[in-house]
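*Asks:* Below: sequence and its predicted model.
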Amino acid sequence: MGPEARGGLARSTSSSNLVPLQTSADQAFTTCHLASEAPTSPSSQRKWLMPVPHSLAALCCSAVFALSAGAQGVVINEFSYNDNAVGAPSYADEQEFVELYNAGKSPVDISGWALVHNDPKNTAKPKTTFKIPAKTILAPNAFYVMGGAKVTGVNLVLGQTDLFGNSQGGLSLVDKSQKLVDSVVYEANKLSSTDTWAKPIINGDGIWGNYQSITHHVSSWSRVQDGYKNGTGRDWVLRPQSIGKTNNITTVPVYFDNFDKGVPSTRHPGWHGSFVHPQYANPAVVNAANPNKIPPSPQGGNCLTIWDPTGGGNTAVLLRRPLQNMVFEAYIYLDTTTIQGKNFYETWSIGVQGSTDTYFNLPSPDKAFKSANGNTGVSATCISTTKGMTLYLIDHNDGGVDCKVLGKIAITKGKNDGWQRIRLEVTGQHAGLWLGGTMGQGNGEFVGGTIKTSALGDVYIGYREYNTPNSKDRPVTIDDVRVRPSAAAISYYGSAAKTSNGTVMISPAAPPILGTNGFGIMGFGLAKSNAVVLSLGAGRMNIPLAPVFPAGTSLYTNPIHLFPGVSNAMGEVSIPLPLPSNTTLNGAKVNWQLFSFDPSLKVGMPLAGSQGCETLLSR
């Protein structure tokens, strides 16, 4: 790209005029913030365009030539199938149950319906049917519990103990006509190609991870909200049991905690653990909550640890109302010296919009093996071995082997270890991970990307180690935790035109957080190896540009600054635009639109436009 395209001046189609191409992102964002909202009527929009030196066609051509060409009905709402019941021997399985919930607005007669349990490991009885008796009416928002005789609040006793298989299995609810109403397949990581029983009833990848509920830590698989049903394993989260009661957590989602009011080595009541509850810890004192001394965090005082000192894995969930667009921010202690031998490892995840399994089985971001790890949603996952420590940003979606690594950060002793700020944020289908930098800002090391699906889910933390001695462990140790809805926002409007390579698509590379060096705009479906122009504007508008431009092309924002680029051989482009650390821009709206130059389009101005994209900048 020549110097004219990088900044300064680019020649327009009229030799007597020069059009400025602004490449200073800081100045561009500031100018955009100061601009007024564009009027909405077509006539006033055209007047609004008058201060711009030329029409959009002239502006775009200048750059081109400079570049040288939810919930319904009755559902299975909560269940438990592998428990160490209170007051009973291990694996007594006396507290197994399935809870139904009527998410509809009318009563439902479930008489003659049946719960079908598939237990492929039980060769003597691989399938069991439990029939619901006559005159059973389920009112709106009501629950119906089927399970063991010792289950509190059970409506239909199915037996005494060991009702459901403790490993891979399935639960199906069918009506009188044997029509499938709802179903779930659990521990789907154990499925093989011969398990044909699962295909008619599995939703997505099923519940992938493994599960056990133990004394004093009773857990269940629960829908993230009563009746919440998207048809994937991501509908389910690991929570404390709420048999015959609502799954909905009503506490406000905003959560700020520096842990200084807690007593070290006692349970934190706002979190639930699968084997050991998260505990307050004094970082300078070695005990069952803290395996070795570490310095205090930048905040000082106590911290929180998620750790089972007897070894193995442990999972924690924050008991706050689930969120979709959200931020998790905290200080976390990273120790690169814990691994003591070959084949030893230490791993943890901090996840949002999802859940994980009770054992927190070893993740495999590089898919080197088929992992039983049950992470769903989006996570910051750290893996430490003798080869080093790496922090990954992963889109797990609904779990299973189809996870996608969006980026990774190498942790190096003396560079980015010890106490570090960590920030995990999801806005729409955009996820970002920051390490280091300042609380509440977008500085520090950054990786980000686009996730497959955004969904409602919990904040969860998992930790697992295979290490000796345990005194060398460094479990998840966090301080000054801040969880809140994301103030950043990304929205799309209008329609997009087509090139010879597909429909022009626009997407931010990361949530629009001030100070993020990794922010930028990506484009897809562009004409291959050809010129691209990105328009930064203020306010929304909709001015059709066809037939001079390709069909479907409209002007969706008042162009204040233009950024040129060139698509690659796949018809994609990434234009980096670091966001300034300027707090006066907090809450500013910035609009974007991409135009792809495609000489194969037989129109006067072969520039195919994307939808409009509006970003709300946030700290």
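*Replies:* Done, it's in.
*Asks:* Going by C-alpha atoms from here, please, whenever you check contacts or count neighbours.
*Replies:* OK.
*Asks:* Can you verify my assumption that residue 268 contacts residue 277?
*Replies:* Yes - under the contact definition of CA atoms under 8 Å, residue 268 touches residue 277, with a separation of 7.3 Å.
*Asks:* hold the first one in mind and look at this next one:
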Amino acid sequence: MAMAPSISSWGRWPFLAGSGPLTLVTAHVRSACSSSLPCAAAPAQAATYSPAFSPTLALQRFNMFISSLLLGSLMIGSGDNVVINEFSYDSTSTDVREFVELYNPTAAAIDISGWELFARGTTTSNKIFAIPASTSIAAGGFYVLGSALVPNVDQVVGVSNIWQNSQECITLKDAKDGNIVDTLVYEGNRGFPAAFIGLQEGECIWGNGFSDDASHTSWSRVRDGHDTDNNGLDFMRRPATPGKTNNLPTSSYVDLFDRRTVESALPDMGASFVVPHVIDPTKVSTSNPNAITASPQGKNAAVSWDPTGSGNFAMVLRDAGSNVTVEAYVYFDANLEASNAREVWSLGVQGTCGSFYNFPDPSGAFGDHSNGLTGVALTFEVTDSHAVLYLVDHNDGGRIAGTKHKPKTDRVVLGKINLKPTDTGWHRLRLEVQGNTASAYFGGTYGSTTTGQKLGGKLLMPSAGDVYIGYRETVTDNTKTRPFTFDHLSVFPGASGDVSSFGTVKSTTKGTPRVGTNSAPVLGNASFQVTGGGLVPGPNPSLFFLGVPAATPLNLAMFGGQTGSFLYIALTPLVMLVAVSDANGDAALPLPLPNDKALKGFALSVQILDTDSALTTALKFGNSDGLTFKIGG
């Protein structure tokens, strides 16, 4: 009788020791042996496989378990003078939480005694606030002017309605010569009057900013002191932090939502009105207007909207920088709306949005001009005549030309995909920016840059910014809406990476084994996992083989396996680990990727052999296809 391949201890690697419910079975399979088949040399590796360094070294690097943060430009001393760092000018009811925050980005204290904060409307000069004598801002410190209700306020300058609720210019001048130290104009979507000439940087802050008492948001520089001399690129809409840092964590973000309670708010997100909530997509609830199928990831999902109506804007509380990859399963309802109704959502990077997510109108058919999107966004628009997914470069949100009441934005539509009602359902959506190039993928395999329909193009003003979500509709019956609904959301700063499949699957008596990844394989992704699904429900052991693709797959039928069952991973070098499936037939192999640039571009392949005692063959395995992931950074 044929025997299973024997396992040698040669070249053993201490790989992922103590990393959870995993057992190291082997590190190096020398050959396949049986009583009738002598030990033979391992098959040659695929000729096309040429990593930058040896798999042995790479796998040893993986064992280091480095979880480092991606570096951002957060050092004190990045600027040469005080800046207007954060401000809020419009809030619920009587506007009692308005403020302007100054920040000293230098390495030494700056005396601001006698400096003035000057406000100007479209036709008149408004309030001027003089800073008292003997006032200085420490290196890396803040100074807040506002109402007494503002946390950390240093100078109370009014009770309510301190600054205009609509378009205004705020300028900081020094005491010596009245020179402009910093200046900005907000709500540039209303036009650009002559009174603001010389008082703006770039194309102004384009969108409308409103701070709801339940959420308290403000316009904040993307990082403390970050100043490109373009207001539209420098400021993001975020939770208000007067007197405290604007800086966000630079780590990656991955959430499958399955361990969170249905109807709970997501803790790593902010919003203009309502923070995204966890839902069971198959059940109607407060946040889920109608039942839909579960995503390919299964179980819980999340939704971003304001169920009471109007527009809503949310942001991921991560410093995504300028090079970024965001990916998720997203539900598309491509059924046309009733007459004159519209539903629109956007998923964007490198930018932000106005509080109300005014319609972006990528087709230009509706004449909307007040949308505050910046950066680059995927926008899905459904009307009574079309359902289209657009990739749009909104850059700084500014305009080319126009009148005060009808400014014209300089958005650039980089591509679009027309959808049909039959496209309704869950689709993988990936948006990636590297340098001045944006790439988007609709459909295809999660983590892949070779599958799905692709859109892309060059960006006019690539810059650091946030990952954001907007949704707005004019649907009469909210139970008929489908707000932005998503699952398995991943955000990777500085990310690029790829996942591809090869080979064929052989089922067990319980299901069809499949192998995948929980997120993009990028440097610094401490949450990266190789995942298994469709496995024999557990607890049941599954073998994860890691190595390089075999030039010739090993036919497992030769050793008593099922006909058509193959091992696609070369026998040398090889790491094999055991993971135990759960009751749903899912298993995961944690592979935290260190932020080690030497790993960039390295490719590793993996395959699962799933044990099934109910099989009648001597070698009781079903097998997944093979999967190769290439590490990006």
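*Replies:* Yep, it's here. None of these values were measured; they are calculated from a predicted model.
*Asks:* higher neighbour count, residue 268 and residue 277 of the first structure?
*Replies:* Each of residue 268 of the first structure and residue 277 has its neighbours counted (other CA atoms under 10 Å); residue 277 has more, 24 against 18.
*Asks:* who's in contact with the more buried one?
*Replies:* 217, 267, 268, 271, 306, 316 (CA atoms under 8 Å, 6 or more residues apart in numbering).
*Asks:* go again using 10 Å as the cut-off
*Replies:* By CA atoms under 10 Å, 6 or more residues apart in numbering, the residues touching residue 277 of the first structure are 216-217, 266-271, 305-308, 314-317.
*Asks:* do residue 344 of the second structure as well
*Replies:* Residue 344 of the second structure makes contacts with 311, 357-361, 379-383, 387-389, 470-474, 482-484, as judged by CA under 10 Å, 6+ apart.
*Asks:* And it? What does it align with in the first structure?
*Replies:* Aligning on TM-score structural alignment places residue 344 of the second structure opposite residue 347 in the first structure.
*Asks:* Next one: the spatially closest residue to that match that is not a sequence neighbour from residue 281 of the first structure, what distance?
*Replies:* The spatially closest residue to residue 347 of the first structure, leaving aside those adjacent along the chain, is residue 383, at 4.5 Å (CA to CA, 6 or more residues apart in numbering). From residue 383 of the first structure over to residue 281 of the first structure the distance is 23 Å, taken as CA to CA, to the nearest Å.
*Asks:* so how many other residues sit close to the nearest residue to residue 159 of the first structure once chain neighbours are set aside?
*Replies:* Nearest non-adjacent residue to residue 159 of the first structure, counting by CA to CA, 6+ apart: residue 148, 5.2 Å away. Using other CA under 10 Å as the criterion, residue 148 of the first structure is surrounded by 23 other residues.
*Asks:* Could you list which residues are in contact with the aligned partner of residue 110 of the first structure in the second structure?
*Replies:* For residue 110 of the first structure, the aligned position in the second structure is occupied by residue 112, per TM-score structural alignment. Residues near residue 112 of the second structure by CA under 10 Å, 6+ apart: 82, 130-137, 143, 173-175.
*Asks:* And residue 604 of the second structure, by the same measure?
*Replies:* Listed by CA under 10 Å, 6+ apart, the contact set of residue 604 of the second structure reads 49, 51, 55, 58-59, 499, 546-549, 569, 627-631.
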